[in-house]
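**Student:** Sequence and predicted structure, then a few things I'm wondering about:
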Amino acid sequence: MMTYDGFDFSRYMIVNDIGRPLMPPQVIQSMEITGRHGAYFLEKRHAPIVLPVEVTLHEDLNMSYMEMKRYIAGNLNKKEPKKLIFEDEPDMSIHAIITDNTEIDDLLKAGTTTLHFYCPDPFYYAIEDEVFTFNGEGSYDFTRAKGNEESEPLIEIQGMNSGGVITLKTDHSEINFEGALNSGETLVFDSHFMTAYVLQVDGTKRSANNDIDSLDFPILAVGANNVTVSTENASVSTIRIYARSRWI
């Protein structure tokens, strides 16, 4: 079974094989210096992946085979990557979009093809994610039980600030916020998009990027983590951490 952008394809096709790599392609950046052996390692990152999914289309009783092919094509055609879920891993999803050719080998009222899903973000994300909630400022330990890779969390802080400082500190980062935070508003740090904003009472967002002193956004490890929120002439009532747990 395969679900794409909320549409269950099990009624129209059988998934025969999924070409999932053990890891995404690894991109290594290094620097060579004339006269020295080897190279200096700079960084490693995960490249996008392509998932080949071999499927068999079978006729549906409510439409002809050709009508069904058009119907399937319409549900696969997206303008941007959407959530893709496979039956053997129902607790995680990856964002994907169809790429390459999708020619079908037809045999009577059935056909086989390989769908190539391009995944610009090579991570699988937990469908039911871990959320950690703490009351008031302080230092808090918590454990990420899901995923096998560092995650880029979304952290919400509710409180008030007018001329003071709210400090968010994790094991490897620290950000100071000096902007205004009114009653009922929520300060948000989004590590995935490397942005900070204030969610206002009416639901609109107000950028807070100019009110923070660092773009070193928090990263959560698999397992044990710590977050510390402190204030100076400000107050904090609630801290909520959406882990965005993920797997390679």
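**Tutor:** Looks like it came in fine.
**Student:** Please count neighbours and contacts with C-alpha atoms only from this point.
**Tutor:** Noted.
**Student:** Tell me how many other residues surround residue 119.
**Tutor:** 22 (other CA atoms under 10 Å).
**Student:** Equivalent analysis for residue 181, please.
**Tutor:** 25.
**Student:** and the gap between the residue nearest the centre of the chain and residue 11?
**Tutor:** Nearest to the mean C-alpha position of the chain, counting by CA atoms, centre = their mean, stands residue 125 at 5.6 Å. Residue 125 sits 25 Å away from residue 11, going by CA to CA, to the nearest Å.
**Student:** what kind of secondary structure is the residue lying farthest from the centre of the chain in?
**Tutor:** Ranking residues of the chain by C-alpha distance from their mean position (CA atoms, centre = their mean) puts residue 35 at the top, at 42.6 Å. Going by DSSP: H, G, I helix; E, B strand; the rest coil, the secondary structure assigned to residue 35 is coil.
**Student:** returning to what we had before: looks like the residue nearest to the centre of the chain contacts residue 94 (just checking).
**Tutor:** Yes. Here residue 125 reaches residue 94: they are 6.3 Å apart, a contact under CA atoms under 8 Å.
**Student:** Residue 177: what's it in contact with?
**Tutor:** By CA atoms under 8 Å, 6 or more residues apart in numbering, the contact list for residue 177 reads 165-167, 211-213.
**Student:** same question, residue 227
**Tutor:** By CA under 8 Å, 6+ apart, residue 227 lies in contact with 139-141, 168-171.
**Student:** just the buried members of the contacts of residue 177?
**Tutor:** 165-167, 211-212 (16 or more other CA atoms under 10 Å).
**Student:** which one's the longest strand in the protein?
**Tutor:** Ranked by number of residues, the top strand in the chain under DSSP state E is strand 223-242.
**Student:** here's the one I want to compare it with:
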Amino acid sequence: MTFQWWFNGQDMSKYLETNNVERNIGQNRKAILQKIGVSSGKRFQYTSADEGKVTVSFLIRRDMVAKRREIAGLLSSNEPQQLIFGDEPDKYYLAIADDQISLSEKFRHGNGEVTFIVPDGVAHSLTTAMVSGQSGTDITVTNAGTAPSTPVLTATMTADNGLVAWTNDQGGVLQFGASNEADGTDYEQSERAVSLRMT
């Protein structure tokens, strides 16, 4: 199978024949353990998701000198860009090429490998799910992925008010504004930042 893939909006398949991609399974997870005294084993503290890695092996045929320079420019970026593979066109990784890109040159072709670092360690969906509801109705949002995600909440006002609030079934509340403040009327209200320290 030959992979078609894009980086930063550029079709890399025009320059590279790709037959091998290592994407691994799920997030790169790290278990944090702590040694307690001289007891056997360790105590589990927590699990943390770490950065991911995607490795693409490729073949270049003909015009290697010109292609080498062009490919270097296409893969060079100062921040992560979208990395998309043809077998999952609805998903992308925010990735950046890491380390020196290898290229073993032979007479008229060369083999190489590029390693991408994925800082957040997950693939993102190019499509979004939209749900809507009226005031006071329950809205269910389903996360079909394998990593936690945060919804984007949008409110459209149908009357003059100064409060937008969302609640969940576990007692959580997101509230913006004040119920006694109507739109178009400015009120002076002092706000202070709260800093809590755990001892």
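**Tutor:** On my side now, so go ahead. Please read these numbers as outputs of a predicted model, since none were measured by experiment.
**Student:** between the contacts of residue 227 of the first structure, which has the most around it?
**Tutor:** residue 168 (21 neighbours).
**Student:** Pull up the aligned stretch in the first structure for stretch 14-21 of the second structure.
**Tutor:** Counting by TM-score structural alignment, stretch 14-21 of the second structure pairs with residues 11-18 of the first structure.
**Student:** Would you mark the buried spots in the matching stretch?
**Tutor:** Buried positions in stretch 11-18 of the first structure, judged by neighbour count with 16+ other CA under 10 Å: 12-15.
**Student:** ditto for stretch 64-74 of the first structure
**Tutor:** Neighbour-count burial for stretch 64-74 of the first structure flags 65, 68-69 (criterion: 16+ other CA under 10 Å).
**Student:** Also stretch 32-42 of the second structure?
**Tutor:** Under 16+ other CA under 10 Å, stretch 32-42 of the second structure has no buried positions.
**Student:** So what's the gap between it and the chain middle?
**Tutor:** Mean-position distance between stretch 32-42 of the second structure and its chain equals 34 Å (CA atoms, centre = their mean, to the nearest Å).
**Student:** Endpoints of that stretch, how far apart?
**Tutor:** Termini of stretch 32-42 of the second structure sit 10 Å apart (CA to CA).
**Student:** What of stretch 163-180 of the first structure?
**Tutor:** Span of stretch 163-180 of the first structure from end to end, CA to CA: 7 Å.
**Student:** got it, and stretch 86-102 of the first structure?
**Tutor:** Chord length of stretch 86-102 of the first structure, first to last residue, is 19 Å (CA to CA).
**Student:** Would you mind putting the buried ones among the contacts of residue 177 of the first structure into a markdown table with distance to residue 236 of the first structure and secondary structure alongside?
**Tutor:** Formatted as a markdown table, these follow (distance: CA to CA, whole Å; DSSP: H, G, I helix; E, B strand; the rest coil):
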| residue | distance to residue 236 of the first structure | secondary structure |
| --- | --- | --- |
| 165 | 11 | strand |
| 166 | 8 | strand |
| 167 | 10 | strand |
| 211 | 17 | helix |
| 212 | 17 | strand |
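**Student:** Neighbours of residue 23 of the second structure, how many?
**Tutor:** By the criterion of other CA under 10 Å, residue 23 of the second structure has 12 neighbours.
**Student:** what do you get for the one 5 residues further on?
**Tutor:** The local packing of residue 28 of the second structure (other CA under 10 Å) involves 15 other residues.
**Student:** Who are the contact partners of it?
**Tutor:** Residue 28 of the second structure neighbours (CA under 8 Å, 6+ apart): 49-52, 121.
**Student:** just to revisit the earlier point, how far away from the center of its chain is the match of stretch 14-21 of the second structure?
**Tutor:** The answer for stretch 11-18 of the first structure is 25 Å, by CA atoms, centre = their mean.
**Student:** what does it contact?
**Tutor:** Residues outside stretch 11-18 of the first structure that contact it (CA under 8 Å, 6+ apart): 1-2, 51-60, 68, 72.
**Student:** ok, for residue 84 of the first structure, nearest residue in space, not its chain neighbours?
**Tutor:** Take residue 84 of the first structure and drop its neighbours on the chain: the residue closest to it by CA to CA, 6 or more residues apart in numbering is residue 4, 4.6 Å away.
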